[in-house]
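>>> just the structure for this:
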Amino acid sequence: MAHLKRLAKDIQTMVSDELLSLDIHYWYNEMDMRTGQGLIFGPEDTPYAFCPLVFSVKLPNDYPFASPEVLIMSSDSSTRFHPNLYVGGKVCLSILGTYTGPKWVSTMNIGTVFKSIFSLLNDNPIVNEPGWENHTLANPMARHYAEWVEFNLLKYTVHQYRDYCHKVPTIWSNFKDIFDGPSWKEKWVKIGDKIKRLAERGDKNYVGIPYGMSGTTKWVYLSLEYDAVSLLAVSK
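From the prediction side, this is the model:
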């Protein structure tokens, strides 16, 4: 019974003013309170700006004495959006037991995990990779990684919203109150402004990006896709 009370309390922390001010949201499964999803919107002035990242959460039976299992669900199956967020879903955090460093303690909660993830979403994400801590965006590899992540996350977001507007079940489906609300519409406009601005640079071919990634950004085509999804969103 004490564990259930603690569980209910921690779920309530996920809708606290502090987390909402960071644009962190949570959905829990009413059939099983130990499972849920977290939603983080990327902070401004980063490659993640305005884009939603969705995570699955599973709390073990001995929570809060053991850490949650948290996996990233937002994936295009090829782009490593962050050094700590693997394509296969792994979230690399010491408090989750997936990296060396400070371990989980029972005074922590689900919100602790999501605030930690949010703090990693900076303008130069490669510095979160061991050995890259001193590489500024003046370094071509660091800059190219940030640019590649930005393009592919924006493309992924446009495609996810297209599916959502078509009422295809997506990882966004449990957050209808957000994606049907005014705050998302404002973010969507900002995403469009960002895509249009970056499209002015033209397409660029990338080779030798960290984690073995390479390819070409197609900003103009993405801009056209954005316009098409915007029309779809108005008509849905």
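>>> every contact and neighbour count from this point should use C-alpha atoms.
OK.
>>> and the strand of greatest length in the chain, what other elements does it pack with?
Ranked by residue count under DSSP state E, the longest strand found in the chain is strand 32-41. Strand 32-41 is packed against helix 2-13, strand 24-29, strand 52-58, helix 110-120, with contacts defined by 3 or more CA pairs under 8 Å, 6 or more residues apart in numbering; DSSP states H and E.
>>> in TSV, list these along with distance to residue 230.
Converted to TSV, the helices and strands packed on strand 32-41 look like this (distance: least, CA to CA, whole Å):
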stretch	distance to residue 230
helix 2-13	34
strand 24-29	24
strand 52-58	17
helix 110-120	28
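>>> let's compare: structure for the following, please.
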Amino acid sequence: MNRRLEKDIKTMLCDEMASLGIYYAVDESDMRRGFTLIFGPEDSRYANCPLLFSVEYPLDYPISPPIVRILTSDGHTRFHPNLYIEGKVCLSILGTYPGPSWVSSMNIGSVFKSIISLLDNNPIVNEPGWESYNEKHPAAKAYADFVEFHLVKHTLKEYEKYRDGKNTLWSHFSDTFEQFWPNHLEKIQNRLKLKALDEPNHCTNILYGMQGTIHWAKLLPRT
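Here you go, the predicted model:
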């Protein structure tokens, strides 16, 4: 492993990244691979929900950018315009979108700071042609509502598997989840109690052809 890569990995493990809700785990079988966990920022549609990514460093890193893929998926919801269901992460600095390209002075931390900056209350504006849609626009709100519900639903399903001792993506970050997840879970449950008062909403013609029913009350813990 070259010194630059070693330095960048240490940067990912520093307190600054943790303060942003960004955590990193090295793949023990290959130091050129790793995993990143992001907890969605407070006061956003993604709040308290974990998003997990794989990271792979090419042999000529940092001349070439890392290869980053999102692993969090329920198989049918595109949680963000820049995060594809099949795993693609769409960022110009990764070479997956037009715009300012990667330069060798950047590091893997630059990538995840960029990603977390995109996780807000109106994600639809990141889709080309939708930049002018404010969060009160019906189409923008419908997409954000749909994403928020299905991300929370997926998060709770993953938590159940993790709690039951099943091997999940969360297992790469067992220490982090042990320390921080109870607080995140409490906040998600408080959000559920409020949103459970909403009537079910059957959504059609959501961006990317998504559709389904938003029914928050069904996500409440069984008693």
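>>> what residues in the second structure pair up with the longest strand of the first structure?
The counterpart of strand 32-41 of the first structure in the second structure, counting by TM-score structural alignment, spans residues 30-39.
>>> give me the residues contacting that stretch.
Here stretch 30-39 of the second structure makes contact (CA atoms under 8 Å, 6 or more residues apart in numbering) with 1, 21-27, 46-58, 116, 172-173.
>>> tell me how far the lengthiest helix in the first structure lies from the chain's centre.
As assigned by DSSP state H, the longest helix anywhere in the first structure is helix 140-165. Relative to its chain's centre, helix 140-165 of the first structure lies at 11 Å (CA atoms, centre = their mean, to the nearest Å).
>>> buried stuff in it?
141-162, 164-165 (16 or more other CA atoms under 10 Å).
>>> one step back: in the match of strand 32-41 of the first structure, what counts as buried?
Neighbour-count burial for stretch 30-39 of the second structure, counted by 16+ other CA under 10 Å, picks out 32-39.
>>> would you turn these into JSON lines with distance to residue 85 of the second structure?
Conversion of these to JSON lines gives the following (distance: CA to CA, whole Å):
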{"residue": "32", "distance to residue 85 of the second structure": "24"}
{"residue": "33", "distance to residue 85 of the second structure": "21"}
{"residue": "34", "distance to residue 85 of the second structure": "20"}
{"residue": "35", "distance to residue 85 of the second structure": "18"}
{"residue": "36", "distance to residue 85 of the second structure": "17"}
{"residue": "37", "distance to residue 85 of the second structure": "17"}
{"residue": "38", "distance to residue 85 of the second structure": "17"}
{"residue": "39", "distance to residue 85 of the second structure": "18"}
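>>> name the nearest residue to the residue most central in space within the second structure, ignoring sequence neighbours.
Residue closest to the mean C-alpha point of the second structure, counted by CA atoms, centre = their mean, is residue 51 at 3.2 Å. Excluding its sequence neighbours, the residue lying closest to residue 51 of the second structure (CA to CA, 6 or more residues apart in numbering) is residue 38, at 5.2 Å.
>>> over to residue 76 of the first structure?
In space, residue 76 of the first structure is closest to residue 156, 6.4 Å off (CA to CA, 6+ apart).
>>> and the one you found, what's its match in the second structure?
In the second structure, the residue paired with residue 156 of the first structure according to TM-score structural alignment is residue 154.
>>> ok, now residue 87 of the first structure?
In the second structure, the residue paired with residue 87 of the first structure according to TM-score structural alignment is residue 85.
>>> its match contacts residue 78, correct?
Yes. With contact defined as CA atoms under 8 Å, residue 85 of the second structure and residue 78 form a contacting pair (5.3 Å).
>>> the more surrounded of those two?
Between residue 85 of the second structure and residue 78, counted using other CA atoms under 10 Å, residue 78 has the larger neighbour count: 22 against 19.
>>> the counterpart of residue 98 of the first structure in the second structure and residue 72 of the second structure, how far apart?
Residue 98 of the first structure maps onto residue 96 in the second structure when the alignment is built from TM-score structural alignment. As judged by CA to CA, to the nearest Å, residue 96 of the second structure and residue 72 of the second structure stand 19 Å apart.
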